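[1] kindly generate the corresponding structure for this input.
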Amino acid sequence: MARIAIVLNTSWNIYNFRLPLLDHLRGLGYEILAVAPEDEYSHRIPYPFHHIPIKSKSLNPVGDLLLFFNLYRVFKKTKPDILLLYTIKPNVYGNLAAHLLGIKTVSNIAGLGALFINPGRVTKLAKWLYRLAMKVPVKVFFQNNEDMEMFIKEGLVSKDIAERIPGSGVDLARFHCSSDIVKKEGKFVFLLLSRMLWDKGVREYVEAARLLLRKRTDVEFQLLGFLGSDNPQAISKKEMDQLTASEGIIYLGVSDHVEAFIQKADCVVLPSYKEGVPRSLLEAAAMAKPIIATDVTGCRDVVEDGVNGFLCQPRDSRALLEKMEKMIGLDGRERTRLGNNGRDKVKKNFDQNIVIEKYARTVRDTLVCGKK
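    Just a heads-up that it's a prediction; the model follows:
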């Protein structure tokens, strides 16, 4: 029985986003291992788990060298046949450790994060590490064409092993639309569903909310997602308390059942600076909710302006406000049209089964080639 190990920077990510893939691979007869930092979600992962500390926001070279040796140690001990690698540090150091041990890998570039949003000297180092590490995988999946084309153009990856997949995909059975898409009464509810990071556009969302609340009181602005994560852009609890001090702006905390909050919202918003393919927008669109996002990499893969929602300029709270007011001004029939178009788009292009099948085929082909 071939052994597959998945490596990520949080157990939360594995539990919330990768279990359908792992369950499918297990159903095909593969043995599954999970490698990630231990957190409150680790014990919920129904596969053998191996803790490894990863400090995502640390730039300490000693810490990164230690991560490399820890990954090498875990891989040598568990002897996986294939590694599924996600997020920056597992992609870089996991590939380098796997190369020394002769282990096949599949990388997933889900989004390039703060290093590429605000390029600098560290970005040059990250590109050099990517260029080195991306020589190892048998396949590198990208979640949008723009990131894939940039990696190929800058020589960070060979076009022969690069392939686009539709994000992480969406479970269409879980994220389904109700018969009553548009609420009949109550306040108009906007929802920002994301990890609470500054580069997700949280500041712009709150600024736009404050501006709109000065004009009308029949709206509510909600935020749902993790605070204080191991990320240089993370928003602290104290900062969130300050952001939500105004009446009408509410932080909802964290939930493993985000569909319940999406269902109660009238519009889901993501004013992000850059994305892979944003899961929150896919989930909202799958539930036939109209969406507003910034016109940036990843977001425009999901949002077609005027078709299933609206796009606005990034880092611009007044541009976001304009689109929010436009959304509120639509009648129920028009918002329903936007929502239904979004559901159709997700069903056609972002079903999680598309992603799962691409991974299953890559694993199968890699194992067959390895036996020759």
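
[2] only C-alpha atoms for contact and neighbour calcs from this point on.
    Fine.

[3] for the stretch 151-300 of the chain, what spans make up the helices?
    Assignment of helices within the stretch 151-300 of the chain using DSSP state H, counting those that start in this stretch yields the ranges 202-215, 237-243, 258-264, 279-286, 299-302.

[4] scratch that, the stretch 1-150 of the chain
    Under DSSP H, counting those that start in this stretch, the stretch 1-150 of the chain gives helices at 11-13, 19-27, 61-78, 88-89, 95-101, 113-117, 121-133, 145-153.

[5] how near is residue 246 to residue 214?
    Separation of residue 246 from residue 214 (Cα to Cα, to the nearest Å) stands at 11 Å.

[6] residue 187 too?
    Applying Cα to Cα to residue 187 and residue 214 gives a distance of 15 Å.

[7] higher neighbour count, those two?
    More crowded of residue 187 and residue 214, by other Cα atoms under 10 Å: residue 187, with 15 against 8.

[8] the more buried one contacts residue 220, doesn't it?
    Yes. Taking contacts as Cα atoms under 8 Å, residue 187 lies within contact range of residue 220: 6.4 Å.

[9] distance from the chain centre to stretch 44-52, please.
    In terms of Cα atoms, centre = their mean, to the nearest Å, the centre of stretch 44-52 is found 21 Å from the chain centre.

[10] separation between residue 269 and residue 312?
    In terms of Cα to Cα, residue 269 sits 11 Å off from residue 312.

[11] which one of those two is surrounded by more residues?
    Comparing residue 269 with residue 312 by other Cα under 10 Å, the one with more neighbours is residue 269, at 28 against 21.

[12] which ones are touching that one?
    Contact analysis of residue 269 by Cα atoms under 8 Å, 6 or more residues apart in numbering lists 190-193, 281, 291-293.

[13] make JSON lines out of those and add neighbour count.
    Converted to JSON lines, these look like this (neighbours: other Cα atoms under 10 Å):
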{"residue": "190", "neighbour count": "25"}
{"residue": "191", "neighbour count": "25"}
{"residue": "192", "neighbour count": "27"}
{"residue": "193", "neighbour count": "26"}
{"residue": "281", "neighbour count": "26"}
{"residue": "291", "neighbour count": "32"}
{"residue": "292", "neighbour count": "27"}
{"residue": "293", "neighbour count": "29"}
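
[14] between those, which is nearest residue 263?
    residue 191 (10.2 Å; Cα to Cα).

[15] is that closest one in contact with residue 219, as I believe?
    No. With contact defined as Cα under 8 Å, residue 191 does not reach residue 219; the gap is 11.0 Å.

[16] can you count the residues close to the residue nearest to residue 272 when sequence neighbours are not counted?
    Leaving out its chain neighbours, the residue that sits closest to residue 272 by Cα to Cα, 6 or more residues apart in numbering is residue 200, at 3.9 Å. Neighbour count of residue 200, defined by other Cα under 10 Å: 24.

[17] cool, and residue 248?
    Using other Cα under 10 Å, residue 248 is surrounded by 17 other residues.

[18] follow-up on the earlier one: between residue 191 and residue 219, which contacts overlap?
    With Cα under 8 Å, 6+ apart as the test, residue 191 and residue 219 reach no residue in common.

[19] what about the longest helix in the chain?
    For the chain, the longest helix by residue count, based on DSSP state H, is helix 352-371.

[20] one more, for comparison:
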Amino acid sequence: MVNVTITSNTSWYLYNFRKNTILSLLNEGYQVIAIAPEDSYSKKLEDLGAQFIHVDIDQGGTNPVKDIKTFINFLKIYSKIKPEVVLNFTPKNNIYSTLASKLCKAKVINNIAGLGMVFINESITAKLARFLYKVSQRKSDKIFFQNEEDRKLFLDNKLADVSITDRLPGSGVDLTRFTLQPAADDGVVRFLLIARMLYDKGIGHYVDAARALKAKYGDGVEFQLLGFVGVNNPSAVTKPEMQAWVDEGIVNYLGVSDSVEEDIANVDCMVLPSFYREGVPKSLLEAGAMGKPIVTTDNVGCRETVDDGINGYLCELRSTESLAEKLELMIQTTHEQRLEMGRQSRLKIEREFDEQIVINKYLNAVKECLEDKEYVFVEQNK
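    Reported below is the predicted structural model:
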């Protein structure tokens, strides 16, 4: 049985974002091995039918010793399980799993789901990351990008040859799970932001805009946050900071959820004022599929989800004033107009971001890699 390995920096990510990809690979008859740090979702991956292997990854850290250990651990795992094809997601996996995979003669398919702050900052850490991308990605057999700007950036910086690159519509969205769910007309306009609670995601601007709009509209508006808080990242919002905002009455913090569709169903608008280099944010795709208008930044990855003025609004990066202005436009729009914007969101997602498009591209890429391996084997043994 052909071994296809899939890796990420959390089991949570693999289960929540790549569950249907794993199921499709299993249905095609592949043995699927999931590699990630062990967490409460690791058992769920096994329940799908995948084998799970733990690996240590300091996902938000910059300690080179820990990263070298991650590379060595991948190398040990691949030397033992001998994967035919490795699918990598998230930055450190794209780098260290790729290098280890190639030493073990596996084919590699990487997914660049946004470039974070790597091509924005000029810190030593960012420069090192760019160097590691250049070394590792040139060894990949296929690289999927979630937006054209990231692909162009890679090509302009000679990080990969154009022949191995392709574009995906983000990570796609399961249109059977995320269905049209109009919000109730109860006199309250509810906004929701789903993301890791990072300042780079625009959380601070969202809170500041919420503070100003709550002062003006009172109980007629509600601002919600959902996602991991206090994560291992220099840009992380701390738990005391979140609690202070809640105590002030600015936002409602909903924690984390495996059923985000229930939270999305209850709101009038999804918001993400990110200035991080996104791929295409999953939360915006899921909200769009459920018929919600969107307010997000005119930023890489984010702007792909909005036809400005049709299914939502684009605001300026790092601007609380611009964000508040767009949110107020949504507040002043009638309920029926918001519903119509939401219907346009659903149509856009159906046209451009169906998860099945993503899954089919992965299945085809795996087959191409296996065919290439077979060809090389035959040529070497002539």
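
[21] any idea what the TM-score comes out to?
    The pair, once superposed, lands on a TM-score of 0.97 when counted by TM-score structural alignment, normalised by the length of the first structure; 370 aligned residues with a Cα RMSD of 1.1 Å.

[22] counterpart of residue 48 of the first structure over in the second structure?
    In the second structure, residue 48 of the first structure lines up with residue 51, judged by TM-score structural alignment.

[23] what's the closest non-adjacent residue to that match?
    Residue 51 of the second structure sits nearest to residue 33 (Cα to Cα, 6+ apart), 4.6 Å away.

[24] and residue 193 of the second structure, how far from residue 369 of the second structure?
    According to Cα to Cα, residue 193 of the second structure and residue 369 of the second structure sit 38 Å apart.

[25] quick revisit: hmm, the residue nearest to residue 272 of the first structure is touching residue 280, no?
    No. Using Cα under 8 Å, residue 200 of the first structure is not in contact with residue 280; the gap is 11.4 Å.

[26] now the common contact residues for these two.
    Common neighbours of residue 200 of the first structure and residue 280, counting by Cα under 8 Å, 6+ apart, are residue 194.

[27] which of the contacts of residue 269 of the first structure lies closest to residue 341 of the first structure?
    Looking across those and measuring by Cα to Cα, the closest to residue 341 of the first structure is residue 291, at 10.9 Å.

[28] how about the closest one, what's its match in the second structure?
    Residue 291 of the first structure maps onto residue 294 in the second structure, by TM-score structural alignment.

[29] so who does that match touch?
    Listed by Cα under 8 Å, 6+ apart, the contact partners of residue 294 of the second structure are 269-271, 284, 287-288, 306, 311-313, 345.

[30] at 10 Å instead, please
    By Cα atoms under 10 Å, 6 or more residues apart in numbering, the contact list for residue 294 of the second structure reads 191-192, 268-272, 284-285, 287-288, 302, 305-314, 326-327, 330, 338, 341-342, 345.

[31] swap in residue 116 of the first structure?
    122-124, 126-127, 274.

[32] re earlier: for the residue nearest to residue 272 of the first structure, what are its contacts?
    Applying Cα under 10 Å, 6+ apart, the residues near residue 200 of the first structure are 192-194, 233-234, 270-275, 294, 314-315.

[33] what does residue 238 of the first structure correspond to in the second structure?
    So, by TM-score structural alignment, residue 238 of the first structure is matched to residue 240.

[34] tell me how far that match lies from residue 197 of the second structure.
    In terms of Cα to Cα, residue 240 of the second structure sits 13 Å off from residue 197 of the second structure.

[35] spit out the residues that contact those two alike.
    Counting by Cα under 10 Å, 6+ apart, the contacts common to residue 240 of the second structure and residue 197 are 229-230.

[36] ok, these two, which is more surrounded?
    Neighbour count, other Cα under 10 Å: between residue 240 of the second structure and residue 197, residue 197 has more, with 25 against 11.

[37] how near is that one to residue 232 of the second structure?
    Counting by Cα to Cα, the gap between residue 197 of the second structure and residue 232 of the second structure amounts to 11 Å.

[38] what of residue 21 of the second structure?
    As judged by Cα to Cα, residue 21 of the second structure and residue 232 of the second structure stand 27 Å apart.

[39] out of the two, which sits in the busier spot?
    Neighbour count, other Cα under 10 Å: between residue 21 of the second structure and residue 232, residue 21 has more, with 20 against 13.

[40] pretty sure that one contacts residue 173?
    No. Using Cα atoms under 10 Å, residue 21 of the second structure makes no contact with residue 173, being 11.4 Å away.

[41] pull up the overlap in contacts between those two.
    Common neighbours of residue 21 of the second structure and residue 173 (criterion: Cα under 10 Å, 6+ apart): 355-356, 358.

[42] ok, and the closest non-adjacent residue to residue 317 of the first structure?
    The spatially closest residue to residue 317 of the first structure, leaving aside those adjacent along the chain, is residue 204, at 4.6 Å (Cα to Cα, 6+ apart).

[43] meant to ask about residue 369 of the second structure, not that
    Leaving aside its sequence neighbours, residue 369 of the second structure sits nearest to residue 107 (Cα to Cα, 6+ apart; 6.3 Å).

[44] how many neighbours does the one you found have?
    Neighbours of residue 107 of the second structure under the rule other Cα under 10 Å: 24.

[45] the first structure: which residue goes with that one?
    Match for residue 107 of the second structure (TM-score structural alignment): residue 104.

[46] what's the answer for residue 176 of the second structure, then?
    Matched by TM-score structural alignment, residue 176 of the second structure corresponds to residue 173 in the first structure.

[47] ok, now which ones touch that match?
    When contacts are counted by Cα under 10 Å, 6+ apart, residue 173 of the first structure touches 286-287, 351.

[48] kindly report the same for residue 296 of the first structure.
    Counting by Cα under 10 Å, 6+ apart, residue 296 of the first structure touches 146, 271-276, 311-314.

[49] those in strands, which ones?
    Judged by DSSP state E, the subset of these located in strands is 311-312.

[50] reformat the contacts of residue 296 of the first structure as CSV; add distance to residue 152 of the first structure.
    Shown next, in CSV, are the contacts of residue 296 of the first structure (distance: Cα to Cα, whole Å):
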residue, distance to residue 152 of the first structure
146, 10
271, 27
272, 24
273, 22
274, 19
275, 18
276, 16
311, 27
312, 28
313, 27
314, 25
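
[51] buried among the contacts of residue 296 of the first structure? Need that as a selection in ChimeraX.
    Selection command for ChimeraX covering only the buried members of the contacts of residue 296 of the first structure, criterion 16 or more other Cα atoms under 10 Å:
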select :271,272,273,274,275,276,311,312,313,314
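
[52] which one of the contacts of residue 296 of the first structure is nearest to residue 346 of the first structure?
    residue 276 (15.6 Å).

[53] just name the most buried of the helices of the stretch 151-300 of the first structure.
    Across those, the average number of neighbours (mean count of other Cα atoms under 10 Å) peaks for helix 279-286, which reaches a mean of 27.
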